[in-house]
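1. sequence first, then the predicted structure, then my questions.
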Amino acid sequence: MKMKVMVIFLALTMFAAASAQAARVLKFGHIAPTKIENKDFPMHKAALAFAAHVEKETGGEIKIEVFPLGQLGNERSMLEQVQFGTLDMMDCTTAVMSNLIPQVGLLDLFFLFPSKEVAYKVLADEEFKTVMDALMPGMGLIPIGYAENEMRDFGVRDRTITTPEQMKGVRVRVMDSPVFLESFRALGANPVGIPFPELYTALQQGAVDMQENPIPTSVMMKFTEVAKYLTRSSHSLTCLYKMVSRPVWESLTPEQQQIFLDAAKIAEDINRTENTNMRNELEKLAVDKFGATIADLTPEERQAFHEAVLPVHEKFADQVGVIPNDPKFGKYAGKRYYDMIVEKVNQYSK
C-alpha cells in the first residue's frame, strides 16, 4: 500500500513539474488602447492574435500576457526593459527607438513613402531587413515584425492645407521627435510641444492651429470637433517594431522562434487590415458627424512638400552615417542607410 501511495505521489509530482515547465509566461507591452468607443483598437487586437497563436502552436508551453496602454511604463521605459531583459517583448515606435538606434529614425522622415503600400513593400524587402535588423541584436533586441498606427495626416482649425506655402506660421502640435520638429520648421510652421492628453483643449482654445495624427486617431480623440479641415497628407507612417528581448529569443528553440515569426506576420496582417477598415469607417464619421472636410494632395502638391523637407532628409541621412562595409550587406555595404531606403522606395514606387 505504501509503495502504491509513493508511486502516485511521484507521478503527481512529475505531472506538476511538467505543468509548471509548460506554462512559461512572457510579458508583451505596448502603449495602444484596447478599445475606443467600443471599437477594438487594431494594434491591441493584433497583439492578442499574436499571443493566441503562440499559445496554440506551442501547445500551451508558452503563454503571452499582453499589457496595453503603457501599463508597464512609457515606450522609452519599456524599450530599456526589453533591452536589459526585464521585459520580454514590446511594440515600439521608430520615433522612440531612434533615441537608441538613430538609423530607424529615417523611417519617420516626412514624405519619404508615397503611400503605405510602398512602405509595406520596403519594410518587407529582404535586403532592407538584413541591413536594418542587424542594428538591433547588439542592443539586446531581436526584431520579429512590425506594428503600426496608420499614415499621419493634417488636421487644421480654420483652413485646408495642401501646399507648403499654406503652412507658413501655422502653430502645429508635434511629438517630441527631432525629425518631426525639424520637418515642420522646414515647412515654415511653428512646432509646439504639447502633451497628447492636452491637445483637444489646445485646439479648442486656439493655443495651436493644427495637429497631425492619422485621421482615425483624430476622430476617435474628437479632435475633428475643433479641427475640421483634414488633409490625407500621409506625411509619415507611424511604424513600430515588434521586438523580443535577446535573452528571451535565444532561450527559445528554433521551432518556437519560427512560431513567434509566424505569429508576428499574422499580427501584422490583422493590424494593417483593421487599420484600413477603421480608416474608411471613421473618415465617413468625420464628415457625417463632425462636419469635417477631407482633402487629398495632388501628385504635384505632394512633390512640393517632398522637396521642401529634403534638406531635413539630408541632415538626418548624414547624421546616421553609412552601412558597415561587410559582405553580408551586399551592394549596400558602405552606402548611406538613407540612400538604401530611397532606392527601395523608388524600386517599389514604379
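-> Right, received. Where do you want to start? What you are looking at is a predicted structure, and each value in this text was computed from that prediction instead of being measured.
2. CA only for contacts and neighbour counts going forward, please
-> Fine.
3. quick one: the strands in the chain?
-> 24-29, 35-36, 39-40, 62-67, 89-93, 141-151, 153-156, 171-174, 190-193, 210-213, 229-232, 237-245, 293-296 (DSSP state E).
4. can you put these in CSV and add mean neighbour count and distance to Asp133?
-> Below are the strands of the chain laid out as CSV (neighbours: other CA atoms under 10 Å; distance: least, CA to CA, whole Å):
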stretch, mean neighbour count, distance to Asp133
strand 24-29, 18, 20
strand 35-36, 12, 31
strand 39-40, 12, 30
strand 62-67, 19, 23
strand 89-93, 26, 14
strand 141-151, 23, 6
strand 153-156, 25, 28
strand 171-174, 23, 28
strand 190-193, 19, 31
strand 210-213, 26, 27
strand 229-232, 22, 30
strand 237-245, 23, 10
strand 293-296, 16, 34
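5. which one of those strands lies nearest to Phe50?
-> strand 62-67 (8.3 Å; CA to CA).
6. which other residues reach that closest one?
-> 22-30, 47-48, 51-52, 54-55 (CA atoms under 8 Å, 6 or more residues apart in numbering).
7. put this next to the first one:
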Amino acid sequence: MKHTSKILMATAAIGLIAGTSAAFSKDLKYAHFQSADLSSPKHAAALAFESCVEGKTSGSIDVQIFPASQLGGGSEIMEGLQLGTVQMAAVHDGPISAVYKPFSVLAIPYIFDDQAMAWSVMDGEFGDAMAEDMLAKTGIRMFGVADNGVRNFTNNVRPVAEPKDMEGLKMRVMTAPVWVTLVESLGASATPVPWPELPGALQQGVVDGQENGVTNIVNASLYQHQKYVSLDGHVFSWHAYLMSEDFFQGLSDAEKTAVTQCVEIAKTIHRGMTAAQDANATAILSEKGMEVVPVSPDQKAKFRAAAQPKVREFVVSEIGAEWPDRLDAAVEAYRNQ
C-alpha cells in the first residue's frame, strides 16, 4: 500500500512539473499567406524560424505556424499584431501600408535596379529608420524584410509590352490606395482585392489581370487564369517580418536574442528562394503555360515615365516628402559607393 502511494505521489509530482513547464511556455502564433509546403518561401522560412527558436530557447517559446491566411487576411493580421492576438507574421506591402502609411513609399515604381540594391537599402539606415518609426507609431516591431518578388503585370486579354497596352484592362491591386494610383497611371482601371480572394476574382472575370512576383503567381496557381505575363519589374515588393511589441517585451533577454537571430536565418532563406524564382521567371512561367512578354529597356523607360512621377506625387500627398527623399538619398548613396 505504501509502495502504491509512493508511485501515485511520484506520478503526481511529474505531472505538476510538466504542467508548470507548460505554463511557462510562451505561445507564438506565426501567420503567413502562402501555402504550407516547402516550395513556398514564406513557409520554408517559417519552419526554419520555428526550429531555430524552439531549439535556442529549449522550448520556452512554442512557435505555432498558421499558413495560407488561416488567421485572416492582411488587415486582420495587422490588427491582431497591434492587439497582441497574433504574435508574429510575415505580411506583404499593401496591408502594412494601410496601417503604417510611410511603407507605401516602397511602391514608387522602378526605383531599384536589382535585388542587391534593394537589400542594401532596406538593411541599411533607411530600413532601420523605418522600423523605428513603425514601432513608435503602431506598436509593431519590424525585424526586417524579405522578398515578396519583383512585381510584374499579368492579364488574360492581350500581351502588354508598353503602357498603351494597359489601357482598358481591369487590374487587381493590393488593398492600399498607392497601388490604385500605380495601375491607373498606366491607363488601366484598378480594383483592390484581398490576397485570399484573388484566384477567385481572376477565375470569375471580376478582373482581367493583376501584378505579382513569380513566387505568388506560382504559389497561388494564378497562371491557371492568366495567359500573359509582362516582365516589367515595376516594384520590388516586400514581406516584412513583424511582431507584436507587447509580446516581444514579455520575452527574456535570451529569448529576444534567439528570436532576432532566427529571423535573420528565416529572412535569408526567404530572400534566396524568392530571388531565385524571379531570376528564372521566363523558364518557370513558360513551363506553366504563360506567354512571357519581354520588356526592353526602352519600353521600361516608357513605363517609368508614365508611372513614377504620378505615384511619387501621390505618396508625397499622403505622407509628405521626408520618406520619398530618404529613399532617393539611399538609392543614390548605393549607386555612388
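-> Sure thing, it's come through. As the structure is a computational prediction, the values presented were derived from the model and not from experiment.
8. once they're superposed, tell me the TM-score.
-> In this superposition the chains share a TM-score of 0.86, using TM-score structural alignment, normalised by the length of structure 2; 329 aligned residues with a CA RMSD of 2.8 Å.
9. looking for the alignment partner of Ala330 of structure 2 in structure 1.
-> Using TM-score structural alignment as the criterion, Ala330 of structure 2 maps onto Lys344 of structure 1.
10. and its match, what does it touch?
-> Lys344 of structure 1 touches Val122, Phe128, counting by CA under 8 Å, 6+ apart.
11. kindly report the same for Gly127 of structure 2.
-> Val121, Gly144.
12. same question for the one 10 residues further on.
-> For Lys137 of structure 2, the contacting residues are Tyr100, by CA under 8 Å, 6+ apart.
13. circling back to that earlier point, among the contacts of strand 62-67 of structure 1, which pair sits farthest apart?
-> Ala22 and His30 (25.2 Å).
14. neighbour count winner among the two?
-> His30 (26 against 15; other CA atoms under 10 Å).
15. structure 2: which residue goes with that one?
-> Under the alignment (TM-score structural alignment), His30 of structure 1 maps onto His32.
16. where along the stretch 51-200 of structure 1 do the helices fall?
-> Assigned by DSSP state H, counting those that start in this stretch, the helices in the stretch 51-200 of structure 1 fall at 75-83, 94-97, 116-124, 126-133, 178-186, 199-205.
17. for Glu268 of structure 1, find the nearest of these.
-> When the helices of the stretch 51-200 of structure 1 are compared (using CA to CA), the closest one is helix 116-124, at 10.3 Å.
18. quick check: closest non-adjacent residue to the residue sitting nearest the centre point of structure 2.
-> In structure 2, the centroid-proximal residue (CA atoms, centre = their mean) is His239; its distance is 2.0 Å. Once flanking residues are discounted, His239 of structure 2 sits nearest to His92: 4.5 Å by CA to CA, 6 or more residues apart in numbering.
19. quick one: residues contacting that neighbour.
-> Gly74, Asn148, Ser237, Trp238, His239, Ala240.
20. the longest helix along structure 2 vs structure 1, average offset?
-> What stands out as the longest helix in structure 2, according to DSSP state H, is helix 253-279. Compared with structure 1 after fitting, helix 253-279 of structure 2 deviates on average by 1.6 Å (mean CA distance after the TM-score superposition for structure 1).
21. and that helix with strand 88-92, angle?
-> Between the axes of helix 253-279 of structure 2 and strand 88-92, defined by axes from the mean of the first three to the mean of the last three CA atoms, to 10 degrees, the angle is 30 degrees.
22. switch the helices of the stretch 51-200 of structure 1 over to JSON lines; also include distance to Ile259 of structure 1.
-> Conversion of the helices of the stretch 51-200 of structure 1 to JSON lines gives the following (distance: least, CA to CA, whole Å):
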{"stretch": "helix 75-83", "distance to Ile259 of structure 1": "20"}
{"stretch": "helix 94-97", "distance to Ile259 of structure 1": "24"}
{"stretch": "helix 116-124", "distance to Ile259 of structure 1": "18"}
{"stretch": "helix 126-133", "distance to Ile259 of structure 1": "19"}
{"stretch": "helix 178-186", "distance to Ile259 of structure 1": "35"}
{"stretch": "helix 199-205", "distance to Ile259 of structure 1": "40"}
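23. and these: which comes nearest Met221 of structure 1?
-> helix 199-205 (7.9 Å).
24. what sits up against that closest one?
-> Contacts of helix 199-205 of structure 1 (CA under 8 Å, 6+ apart): Arg157, Arg173, Val208, Asp209, Met210, Gln211, Met221, Lys222, Phe223, Val226, Ala227.
25. who wins on neighbours among the residues you listed?
-> Met210 (30 neighbours).
26. from the contacts of strand 62-67 of structure 1, pick the one nearest Val320 of structure 1.
-> Nearest member of the contacts of strand 62-67 of structure 1 to Val320 of structure 1, counting by CA to CA, is His30, at 26.5 Å.
27. the closest one and Ser77 touch, don't they?
-> No. Applying CA atoms under 8 Å, one finds His30 of structure 1 not in contact with Ser77, separated by 11.0 Å.
28. so the longest helix of structure 2 versus strand 140-155, what angle?
-> Using the same axes, to 10 degrees: helix 253-279 of structure 2 against strand 140-155 is 10 degrees.
29. flag every buried residue along helix 253-279 of structure 2.
-> Within helix 253-279 of structure 2, the residues that count as buried by 16 or more other CA atoms under 10 Å are 255-256, 258-259, 261-267, 269-271, 273-275, 277-278.
30. if we can go back for a sec, state the distance from the match of Ala330 of structure 2 to Asn149 of structure 1.
-> 22 Å (CA to CA, to the nearest Å).
31. what's the burial count for Ala18 of structure 1?
-> Ala18 of structure 1 - counted by other CA under 10 Å - has 12 other residues nearby.
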